[in-house]
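Visitor: What follows is a protein structure lacking sequence information:
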């Protein structure tokens, strides 16, 4: 498949690109800062599109010809940040996907994003409370992005996780929905990336927001 990855140079995004390449997909990487692009990507024939996420023309260039889109975008945690650029950018992505007939979207989120299959747990409520109190702008941006995706009419999946950490993959031992599948807190970025990349061709969680943990 031809897969376009937004947030491709982030901590999780780079790992997602590697996982997709390992699975045999062709990748278009969308990056705001070309200085963060790994040199190995040129050897692996990764197509690069550079632009701000709010640049509708650059987003159009990246999505055209794709079979699926993966977003590893996450809100800035800088308290001085202003506006909701990822909400605008996600709207551009979804609108462009519709125009080009690209139906498969896979993104990332936190337990603050609620799936209709959840039975809210203490962890889910705590993450939402802390988000609203400590990082309200990022919290609004995250929910705004997710709402656009979940009401898009596309074949979407949002992979939710609580406490990403570095380190080797350990395997996703818990997956599903809060209140029924005993989702834990910690998960490695390597496992997030592997699970996210796998959803491109896995229909099990279409129109769902599975939560994962180690």
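Guide: Arrived safely, thanks for sending. None of the values given here were measured: they were computed from a predicted structure.

Visitor: going forward, measure contacts between C-alpha atoms and count neighbours the same way
Guide: Noted.

Visitor: All the helices of the chain, in order from the start?
Guide: Secondary structure of the chain (DSSP state H): helices located at 11-22, 40-43, 56-63, 85-100, 122-134, 136-150, 189-198.

Visitor: And the closest residue to residue 53 other than its chain neighbours, how far from residue 186?
Guide: Using CA to CA, 6 or more residues apart in numbering and skipping residues adjacent in sequence, the residue nearest residue 53 is residue 89, 4.9 Å away. Noted for residue 89: a distance of 28 Å to residue 186, by CA to CA, to the nearest Å.

Visitor: which of these two has more neighbours?
Guide: Between residue 89 and residue 186, residue 89 has the larger neighbour count (other CA atoms under 10 Å), namely 20 against 14.

Visitor: close enough to count as contact, the more buried one and residue 51?
Guide: No: if you go by CA atoms under 8 Å, residue 89 and residue 51 don't touch, sitting 10.9 Å apart.

Visitor: out of the helices of the chain, which comes closest to residue 71?
Guide: Closest of those to residue 71 is helix 11-22, at 7.9 Å (criterion: CA to CA).

Visitor: chain center to stretch 34-48: distance?
Guide: Mean C-alpha position of stretch 34-48 versus that of the full chain (CA atoms, centre = their mean, to the nearest Å) differs by 20 Å.

Visitor: putting a second one here so we can go through both:
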């Protein structure tokens, strides 16, 4: 299977690429700075590298990019700098999600394409009755005003939920919601839930980036796992003994 990964040079995206290669998929990545990537990627026959900024691609280039892919995974995010948080593009994740989905639909492919979006537990799944405290609602409201990346993540997931929906013949999707991300070297036990089991603001859990990558790769690779979570927004935590 050929998988396109955008945001591949990021901390989680790079782990996802490694997991997909371990599963013997062919991986296509779009990166702005290839010199920062591992040397092993540059010499891997199963990895195709496109040097570009994803939003700078034309519609035709975007269609060509996804035309031979059975799955697309987005690990896009904003750099934690002043420019990354408050500069342009403010809707990096949402705009890339929309344009990639439009490209997939425009190609009229014979197969359905999987779309896996890395999102956040700070974003509620409005298809479910996910109640949060008044205090958390206030904090989330402030985040929408003060931190543009938060609303960007919300809009990306909302596009999949409301515009692609559950019955799209071209695209099936999953939005993975990790809690507090940490760095670990190896995959460990983790748990998946339909909704958060703790407050993302006042009682956040943790999950390693490599575990998130492992779950995203498993969704793409495992038909039964995909069937369980397609059209949903699963939440991932490290196993309770590690939280």
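Guide: Everything's here; your move. Every value quoted in this text rests on a predicted model; they were computed, and no experiment measured them.

Visitor: re the thing from before, check the alignment and tell me where the residue nearest to residue 53 of structure 1 lands in structure 2.
Guide: Residue 89 of structure 1 maps onto residue 96 in structure 2 when the alignment is built from TM-score structural alignment.

Visitor: What's the separation between that match and residue 118 of structure 2?
Guide: In this view, residue 96 of structure 2 and residue 118 of structure 2 are 13 Å apart by CA to CA.

Visitor: Residue 82 of structure 2 now?
Guide: Distance from residue 82 of structure 2 to residue 118 of structure 2, counting by CA to CA: 22 Å.

Visitor: who's more crowded, the two?
Guide: Neighbour count, other CA under 10 Å: between residue 82 of structure 2 and residue 118, residue 118 has more, with 24 against 8.

Visitor: Can you tell me the residue that sits opposite the more buried one in structure 1?
Guide: In structure 1, residue 118 of structure 2 lands on residue 108 (TM-score structural alignment).

Visitor: Identify the spatial nearest neighbour of its match, chain neighbours not counted.
Guide: residue 159 (4.7 Å).

Visitor: hang on, isn't that neighbour packed against residue 213?
Guide: No: between residue 159 of structure 1 and residue 213 there is no contact under CA under 8 Å: 10.6 Å.

Visitor: which position in structure 2 aligns with the residue nearest to residue 108 of structure 1?
Guide: For residue 159 of structure 1, the aligned position in structure 2 is residue 176, judged by TM-score structural alignment.

Visitor: residues near residue 105 of structure 2, how many?
Guide: Look at residue 105 of structure 2: counted by other CA under 10 Å, it has 20 neighbours.

Visitor: Look up how far residue 79 of structure 2 lies from it.
Guide: Residue 105 of structure 2 is 30 Å from residue 79 of structure 2, where distance means CA to CA.

Visitor: same thing with residue 109 of structure 2?
Guide: On the measure of CA to CA, residue 109 of structure 2 and residue 79 of structure 2 end up 34 Å apart.

Visitor: neighbour count winner among those two?
Guide: A side-by-side neighbour count of residue 109 of structure 2 and residue 79, using other CA under 10 Å, places residue 109 first with 16 against 12.

Visitor: excluding its backbone neighbours, what's nearest residue 113 of structure 1?
Guide: Spatial nearest neighbour of residue 113 of structure 1, chain neighbours left out: residue 143 (6.4 Å); criterion: CA to CA, 6+ apart.

Visitor: Count the neighbours of the aligned residue in structure 2 for that neighbour for me.
Guide: Mapped onto structure 2 by TM-score structural alignment, residue 143 of structure 1 lines up with residue 154. By other CA under 10 Å, 19 other residues sit near residue 154 of structure 2.

Visitor: One more: the one 5 residues further on?
Guide: Around residue 159 of structure 2 there are 16 other residues, counting by other CA under 10 Å.

Visitor: contacting residues around it?
Guide: By CA atoms under 8 Å, 6 or more residues apart in numbering, residue 159 of structure 2 lies in contact with 94, 97, 98.

Visitor: Is the first one in contact with residue 156, as I believe?
Guide: In this case it means residue 94 of structure 2. Yes: under the criterion of CA under 8 Å, residue 94 of structure 2 makes contact with residue 156 at 3.9 Å.

Visitor: hey, which strand is longest across structure 2?
Guide: strand 171-178 (DSSP state E).

Visitor: Could you give me the buried positions within that one?
Guide: Within strand 171-178 of structure 2, the residues that qualify as buried are 171, 172, 173, 174, 175, 176, 177, 178, counting by 16 or more other CA atoms under 10 Å.

Visitor: Tell me how far the counterpart of residue 195 of structure 2 in structure 1 lies from residue 144 of structure 1.
Guide: Structural alignment (TM-score structural alignment) places residue 195 of structure 2 against residue 178 in structure 1. Going from residue 178 of structure 1 to residue 144 of structure 1 by CA to CA gives 21 Å.

Visitor: what lines up against residue 211 of structure 1 once you look at structure 2?
Guide: In structure 2, residue 211 of structure 1 lands on residue 235 (TM-score structural alignment).

Visitor: Does its match touch residue 199 like I think?
Guide: No: using CA under 8 Å, residue 235 of structure 2 is not in contact with residue 199, being 12.0 Å away.

Visitor: More neighbours: those two, which one.
Guide: Using other CA under 10 Å as the criterion, residue 235 of structure 2 and residue 199 rank with residue 235 on top: 21 against 15.

Visitor: For the more buried one, which non-adjacent residue is spatially closest?
Guide: Closest residue to residue 235 of structure 2 apart from its sequence neighbours, by CA to CA, 6+ apart: residue 177 at 4.6 Å.

Visitor: was I right about that neighbour contacting residue 116?
Guide: No: no contact is recorded between residue 177 of structure 2 and residue 116 when judged using CA under 8 Å, the distance being 10.7 Å.
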